[in-house]
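In: pasting the sequence and the predicted model now:
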Amino acid sequence: MGTTVRFASLLLLVVHLSQADLRPPEVKVYSRLPAEVGKPNTLICYCEKFYPPNIEVTLLKNGEVMEGTMAKDMSFDQDWTYYFMKYSNFIYNPGDKLDCKVAHNGMKATVHTWDPKL
């Protein structure tokens, strides 16, 4: 009887999660250090509070995919929404445009631009 109850509970959880609201990510784009011309820095794109965990994050510099991007393992909060971080090293030059392109679960991709003044 105990196994049946656990299985039924698990099945209800799976059904609930599959019918849960789609939650697009909240996206923050920032640099590790304040922007300084010609100095090494790190661009960080932090996505949080999204569900389900299907997400694609691309870092761009002047419209080109940045090389050497790295990512932290995806994880989840107590409310079962997820968070994820992708980052890449760069050297800032005036006029550079650094973006984080995010696609989540079939929604249109959004582009979030880094503001070097922040």
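Out: Looks like it came in fine.

In: CA only for contacts and neighbour counts going forward, please
Out: Will do.

In: leaving out chain neighbours, which residue sits closest to residue 43?
Out: Across the structure, with Cα to Cα, 6 or more residues apart in numbering as the measure, the residue nearest residue 43 apart from its sequence neighbours is residue 31 (4.6 Å).

In: do I have it right that that neighbour meets residue 41?
Out: Yes: counting by Cα atoms under 8 Å, residue 31 sits close enough to residue 41 to count as a contact (6.8 Å).

In: A further structure is provided below for comparison with the first:
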Amino acid sequence: MNKTTLVLGASLKPDRYSNIAINRLRGKDHEVKAFGLKSGEINNVPIDTELISYNDINTISMYLSPQRQKSYYDYIIGLSPKRVIFNPGTENPELYKILEENNIEVEVACTLVLLATNQY
């Protein structure tokens, strides 16, 4: 049974890695939620522009720069995901510490590589 992934920093632009990740996650039948600055839809996944208090998020796949992440710290902790994947360019030691203090697994990796190598 696949667990729900929240793509934080989703983009409608097809060349953005967050967009590609949503398509690949859906291609492997993962349940996906998405949050971004512009509403729209990617592969039947609506992009929410308001923070929703999901109660079933297993993984957050991060596509926000460390500077942009700060305003989402409380939201991320409140979702109580099992893990947060920090994709290239999103590495944030300050947030790693906060997540670990809240018993949330930190994974510095690439969602696309994890999917391609069946390690997701």
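Out: Nice, thanks for sending it over. This structure is a prediction, so every number in the text was calculated from the model and none was measured.

In: what's the TM-score for these two chains?
Out: Taking TM-score structural alignment, normalised by the length of structure 1 as the basis, the two superposed chains have a TM-score of 0.21; 56 aligned residues with a Cα RMSD of 5.6 Å.

In: what's the neighbour count on residue 84 of structure 1?
Out: Summarising burial for residue 84 of structure 1: neighbours were counted as other Cα atoms under 10 Å, giving 22.

In: what residues sit buried inside the helix or strand that contains it?
Out: Following DSSP states H and E, the helix or strand that holds residue 84 of structure 1 is strand 82-91. With burial defined by 16 or more other Cα atoms under 10 Å, the residues of strand 82-91 of structure 1 counted as buried are 82-90.

In: mind giving me the packing neighbours of the following helix or strand past that strand?
Out: Downstream of strand 82-91 of structure 1, the first helix or strand assigned by DSSP H and E is strand 98-104. Contacts of strand 98-104 of structure 1 with other secondary structure elements, assessed using 3 or more Cα pairs under 8 Å, 6 or more residues apart in numbering; DSSP states H and E, are made with strand 55-61, strand 110-113.

In: same thing but at 10 Å, please
Out: For strand 98-104 of structure 1, the elements it packs on are strand 26-31, strand 40-50, strand 55-61, strand 64-65, strand 82-91, strand 110-113, judged by 3 or more Cα pairs under 10 Å, 6 or more residues apart in numbering; DSSP states H and E.

In: of those strands, which approaches residue 7 of structure 1 most closely?
Out: Of all these, strand 82-91 sits nearest to residue 7 of structure 1, with 24.8 Å by Cα to Cα.

In: tabulate the helices and strands packed on strand 98-104 of structure 1 (TSV), appending distance to residue 5 of structure 1.
Out: Output for these, formatted as TSV (distance: least, Cα to Cα, whole Å):
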stretch	distance to residue 5 of structure 1
strand 26-31	37
strand 40-50	30
strand 55-61	33
strand 64-65	49
strand 82-91	28
strand 110-113	43
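
In: and of those strands, who's closest to residue 8 of structure 1?
Out: With distances scored as Cα to Cα, the stretch of these nearest to residue 8 of structure 1 is strand 82-91 (25.1 Å).
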